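Undergrad: need coordinates for the following:
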Amino acid sequence: MIDVGVNLTNQRFDKDRKEVLLRAQQANINHLVITGTSVTESQKALALCQEYQASFPRFLSCTAGVHPHDADHVSGNYLDELEQLAQSKYVKAIGECGLDFNRNFSTPEQQQVVFQQQVQLAHKLSMPLFLHQRDAFEPWFAILKPYINRLPAMVSHCFTGTKDELEQCIAADMYVGITGWLCDERRGQSLRDIVNLIPLNRLLIETDAPYLTPRTIRPRPKSSRNEPCYLSYILAEIASITGKEIDEIEKCTTNNARRVFGLCPT
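TA: As a prediction, this is how the structure comes out:
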C-alpha cells in the first residue's frame, strides 16, 4: 500500500515521528507521500525525506505547493522557491494547491491567482498536480480545464464532492484520492454512495494524517490522531462498499500511486 497524502510535518508528529514511520512499515505500507501546504511546510517535507533516507530508504517522497488557506501569505518569489524545491528527486508533484471557498481563510480572488500560478508551474515543469477543492468546484475545474491532458497527472486529493463532480473528474482522467472520510457514515454517506463509480485505474488511497481518523477502527484508538498505519481501514471500507477484493484494490492503488508519482517498486 502507498499513502499518497500524509501531513507528516504536522506538529502532532513531533514527539514520535520515527515511531510513526516504523508503525507504517509494520502495517504493510510501502511508501508515504508527504504533503507540502506552504513554502515553509514544503521545505520541511523535503527535509524529512532527506533526514530519514538512511533509516527508511526509498520510503518517503513529498509534494511542494501552497494550500488555498495560505494563498494570502505568499511572498513575491514563492513560485521561484517552489520551482527550486521541485528540482529535488524527492519532490513528486506540485501541491497541495487549489480552492477552498468553505472557510475562505484567504480571499477567493487571491486563491484563484495562486492556484492558477501553480497550475502553470506544474505545466512548465511537467509535474503532476496534487489538488484541493472544497465548495469551489466550478472555478476550480475551469482553471484546470485548459491543462487536461497537458500534465502527467492530476490528483483530486481527499475527494468529498458530488456524483456530478466525480464524473467530471473521471472524464478528465483525474486520479481520485479517498480518505477516512469514507469510513464516517455520518458525514461521508454521499461519498459512500458513489465510491463504486471510481474506476480502479483512477483510485488512490490516503490517510491525510493526522486528520480524518477512520471511525471503523476497532478497538477505537485512544488518540484522535490519524496515522499512516491506519491506511488499511480505508482499503477495507472501499472493498466492503464496492464488493471488490481487497487484494485487487491494494494492487491497483499501489500501481496507480507509483505511476502518478514516479515511484520505483521497493
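
Undergrad: make it CA atoms for all contacts and neighbour counts henceforth
TA: Fine.

Undergrad: where do the strands sit along the stretch 1-150 of the chain?
TA: Here the stretch 1-150 of the chain has its strands, by DSSP state E, counting those that start in this stretch, at 2-6, 31-34, 60-64, 91-100, 129-134.

Undergrad: any chance of the ones you listed in CSV, plus mean neighbour count and distance to residue 85?
TA: Formatted as CSV, the strands of the stretch 1-150 of the chain follow (neighbours: other Cα atoms under 10 Å; distance: least, Cα to Cα, whole Å):
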stretch, mean neighbour count, distance to residue 85
strand 2-6, 27, 18
strand 31-34, 27, 14
strand 60-64, 29, 7
strand 91-100, 28, 7
strand 129-134, 25, 15
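
Undergrad: what ranges do the helices span in the stretch 151-266 of the chain?
TA: Listed in chain order, the helices of the stretch 151-266 of the chain (DSSP state H, counting those that start in this stretch) span 163-171, 189-194, 231-242, 246-261.

Undergrad: ok, the residue lying closest to residue 105 once chain neighbours are set aside - contacts?
TA: Leaving aside its chain neighbours, residue 105 sits nearest to residue 69 (5.0 Å; criterion: Cα to Cα, 6 or more residues apart in numbering). Counting by Cα atoms under 8 Å, 6 or more residues apart in numbering, residue 69 touches 100, 104-106, 111.

Undergrad: another one to check against the first:
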Amino acid sequence: MELIDIGANLAHDSFDADRDAVLERAREAGVTQIVITGSSLDSSRAAIALAQQYPQRLYATAGLHPHHASEWNAEVAAQYRDLAAAPEVASLGECGLDYFRNFSTPEQQRAAFAAQLRLAADTGKPLFLHQRDAHADFVAMLREHRPQLGAVVVHCFTDTRDALNDYLPLDCHIGITGWICDERRGKHLIDAVPDIADARLMIETDAPYLLPRTAPKAVVGSNRRNEPCLLPWVARAVAAARGQDEAEVAAYTSANARRFFGLHAA
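TA: As a prediction, the model looks like this:
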C-alpha cells in the first residue's frame, strides 16, 4: 500500500538529529513521497534543499505562513517568485489567514495572502493554504481570486461542515490530518469527511504536529513527535469515516497528490 504525505514540516529543527531515520521509517511504513512544507523564507529554502537531496521522493512548497505575514515586502515577494521557479517546488504556500494568535495583524495577513494569491495566479503553481479562525475573510479572498488560480488545497482541514461546504464548490482539494484520529476533538470532522469527493481528498501528517491519537505508543516513541511514518493511521481513520477500504483510500489519495503536485511516479 502506497501513501503520499502532502504536508510535513521536515525542515523543523525537531528532525535535525534523526532526519534520515525519519525518512527510513516513512519508507518502511509505505509513505513513498512527502511534500515538505515551507512556511517562511528560511524553511522554504530548507525544504528545497532537502528535496534536492532526495529527488523524486521529497518535494517542497514555498510560502509565507500568516504568522510571518509582517515580513512581507517587495524584496521578499521577489525572493518567493525566484523560489517558485525551482524544479523542487511543487506548490506555493503555506499561506492564508490565522486569527487564532495574530502574530501578524489581520491587515498584514490579508496583504501577504493577497500577494501570494496573485503570485500563484501569475506562475500557475498549485496553492497550499492555511486557515484558522478566519474563515469569513479567507473564503471571501479565495472566492475573489479563484477564477485566476490553478489547483488549490485547504491543508490541515479541521473546521466545520459549513466551512467545508464553502470550499467544495470552489473546487478545492482538502487535506486531512491526524485530527481525524481523535474522536473527542475531531467528531465533527469524522462526520464531515464523507462529504468530500474521492477526487478532492488528500492526507497529511503536518509533522511534527497533530500526532494521531490512535497511533500506539510503541510506534510513536518517547518524544511524542508526529512523523510521516504515522500517516497510515490517518488513512485508516479516513477510511473508517467514509466507509471505504483503507487500500482504496491510499490509492486515490496518492493519485490525487501525484496529479495535484505533479509528482513523478515513485
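
Undergrad: of all the strands of the stretch 1-150 of the first structure, which lies closest to residue 264 of the first structure?
TA: Smallest distance to residue 264 of the first structure across the strands of the stretch 1-150 of the first structure (Cα to Cα): 10.0 Å, for strand 31-34.

Undergrad: ok, now which ones touch whatever residue of the second structure lines up with residue 202 of the first structure?
TA: If you follow residue 202 of the first structure across to the second structure using TM-score structural alignment, you land on residue 200. Shown in contact with residue 200 of the second structure (Cα under 8 Å, 6+ apart): 171-174, 256.

Undergrad: try 7 Å
TA: Counting by Cα atoms under 7 Å, 6 or more residues apart in numbering, residue 200 of the second structure touches 172-174.

Undergrad: and it, how far is that from residue 192 of the second structure?
TA: 14 Å (Cα to Cα, to the nearest Å).

Undergrad: same check on residue 82 of the second structure?
TA: As judged by Cα to Cα, residue 82 of the second structure and residue 192 of the second structure stand 38 Å apart.

Undergrad: which one of these two is surrounded by more residues?
TA: residue 192 (19 against 10; other Cα atoms under 10 Å).

Undergrad: tally of neighbours for the closest residue to that one other than its chain neighbours?
TA: Leaving aside its chain neighbours, residue 192 of the second structure sits nearest to residue 161 (5.4 Å; criterion: Cα to Cα, 6+ apart). When counting by other Cα under 10 Å, one arrives at 15 neighbours for residue 161 of the second structure.

Undergrad: residue 161 of the second structure -> the first structure?
TA: Match for residue 161 of the second structure (TM-score structural alignment): residue 163.

Undergrad: residue 194 is in contact with its match, correct?
TA: Yes - when contacts are counted by Cα atoms under 7 Å, residue 163 of the first structure is listed as touching residue 194 (6.3 Å).

Undergrad: what is the nearest of the contacts of residue 69 of the first structure to residue 206 of the first structure?
TA: residue 100 (19.4 Å).

Undergrad: if I look at the counterpart of that closest one in the second structure, how far off is residue 15 of the second structure?
TA: Counting by TM-score structural alignment, residue 100 of the first structure corresponds to residue 98 in the second structure. Computed as Cα to Cα, the residue 98 of the second structure to residue 15 of the second structure distance reads 25 Å.

Undergrad: what do you get for residue 137 of the second structure?
TA: Counting by Cα to Cα - residue 137 of the second structure and residue 15 of the second structure are separated by 34 Å.

Undergrad: and for residue 112 of the second structure?
TA: On the measure of Cα to Cα, residue 112 of the second structure and residue 15 of the second structure end up 28 Å apart.

Undergrad: these two - which one has more neighbours?
TA: residue 112 (26 against 17).

Undergrad: now which residue in the first structure aligns to the more buried one?
TA: In the first structure, residue 112 of the second structure lands on residue 114 (TM-score structural alignment).

Undergrad: just to check, its match is in contact with residue 72?
TA: No - using Cα under 7 Å as the test, residue 114 of the first structure is too far from residue 72 to be in contact (8.6 Å).

Undergrad: and residue 248 of the second structure, how many neighbours does it have?
TA: The burial count for residue 248 of the second structure: 14, using other Cα under 10 Å.

Undergrad: now swap in residue 185 of the second structure and tell me
TA: For residue 185 of the second structure, using other Cα under 10 Å, the count is 12.

Undergrad: what distance do you get for it to residue 263 of the second structure?
TA: Taking Cα to Cα, one finds residue 185 of the second structure at 33 Å from residue 263 of the second structure.
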